[in-house]
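Chemist: the following comprises the amino acid sequence and a computationally predicted model.
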Amino acid sequence: MQTHISLLLVDDSSIKEINRVRRNKDYSTDVLSFPLSFDLEPWDLPPKKKIQNSPLLSLGEIVISWDTCKAQAKSIGHSEEDEFFRLFVHGFLHLIGYDHERGEEDEALMKEKEDLCLDLVLGP
């Protein structure tokens, strides 16, 4: 299956404005996700099979504050690249139906999937 994701890298003031306008939350954050569709069940990761000749599926939009990404990388003690991928994976998982805000079980599942994806991207 071919997928499309829109990615915006913005500063703190821009992500605050996007958060205010689109989510009615008047504060900046590190990453926002805006899925174009929502399934009741998150996608399986890793995918169980490849789908050939499928149409392009647009998943939605991920917005990352580069200001916050750099600050968090410094605070956590890893590279800006690692922090960018951590935020991107977090946003991607939201686009495909994972949500840590639904409760402890969903939070643990999302953390597990984040670790799986980051191991694939950055190595164990």
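Modeler: Arrived safely, thanks for sending. Everything numeric here is computed off the predicted structure, so don't read it as measured data.

Chemist: C-alpha only now, for contacts and for neighbours.
Modeler: Noted.

Chemist: just the helices in the chain please.
Modeler: Ranges of helices in the chain, per DSSP state H, are 12-23, 66-76, 80-95, 104-122.

Chemist: now for these, which one comes closest to Leu57?
Modeler: When these are compared by CA to CA, helix 80-95 sits nearest Leu57, at 11.7 Å.

Chemist: what is that closest one packed up against?
Modeler: strand 31-35, strand 57-65, helix 66-76, helix 104-122 (3 or more CA pairs under 8 Å, 6 or more residues apart in numbering; DSSP states H and E).

Chemist: try it against this one:
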Amino acid sequence: MLTIDIIDEQDHKLTDQQLQLLHTCLQAAAEAEAVSGEVVVTLVDNQRMRELNLQYRGIDRPTDVLSFAMNETGEGELEIRMDEEALDDLPNMLGDIVISVPQALAQAEEYGHSLERELGFLAVHGFLHLLGYDHQTAAEEAEMFSRQEQILQSVGLTR
């Protein structure tokens, strides 16, 4: 089971149906990947997304989605050792997904599909990044985008 918290920090509030769609897409992704845990989705405007993109990626422009995985261990990070019983009591915090709703609106129009399709795509894309999927190489991109399409099709979000 996936626990999903959605925080809407922007002016273009999504409908209850659109928010439910985000839940549905993320639950489908979690089931497809056989993972459980917690995810926080934050909906922001382009200005906030630009700030985050600059702060975390050094790119001074808004982007559509950012993911911040909590279960990654990179070089130089502090490793905290706990006994297995204590770890079992902690929730599996997968991470945070940040989506720019204005960017999603613009991309939906550009690609000629619904806002719902774009939001679903961005949510699943961000979720897969939390699990370690990437698209730096052609092979990685093919794997990640194929997985995204399978998940989106399973919830009825086709192009």
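Modeler: Okay, I see it. Model, not experiment: these values are computed from the prediction.

Chemist: care to give me the TM-score?
Modeler: Comparison of the two superposed chains (TM-score structural alignment, normalised by the length of the first structure) gives a TM-score of 0.81, and 111 aligned residues with a CA RMSD of 2.1 Å.

Chemist: picking up where we left off before, and the helices and strands packed on helix 80-95 of the first structure as JSON lines, adding distance to Gln2 of the first structure?
Modeler: Formatted as JSON lines, those follow (distance: least, CA to CA, whole Å):
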{"stretch": "strand 31-35", "distance to Gln2 of the first structure": "16"}
{"stretch": "strand 57-65", "distance to Gln2 of the first structure": "6"}
{"stretch": "helix 66-76", "distance to Gln2 of the first structure": "27"}
{"stretch": "helix 104-122", "distance to Gln2 of the first structure": "18"}
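
Chemist: out of the helices of the first structure, indicate the one that is most buried.
Modeler: Counting by mean count of other CA atoms under 10 Å, helix 80-95 has the highest mean neighbour count of the helices of the first structure, with a mean of 21.

Chemist: tell me the centre residue of the second structure?
Modeler: Gly126 (2.5 Å; CA atoms, centre = their mean).

Chemist: give the contact list for it.
Modeler: Val65, Leu66, Ser67, Ile97, Val98 (CA atoms under 8 Å, 6 or more residues apart in numbering).

Chemist: one more: Asp60 of the second structure?
Modeler: Arg50, Glu51, Asn53, Leu54.

Chemist: list the members of those that persist in the first structure.
Modeler: Retained in the first structure: Arg50, Glu51, Asn53, Leu54, out of the contacts of Asp60 of the second structure (criterion both residues aligned by TM-score structural alignment, their matches' CA atoms under 8 Å).
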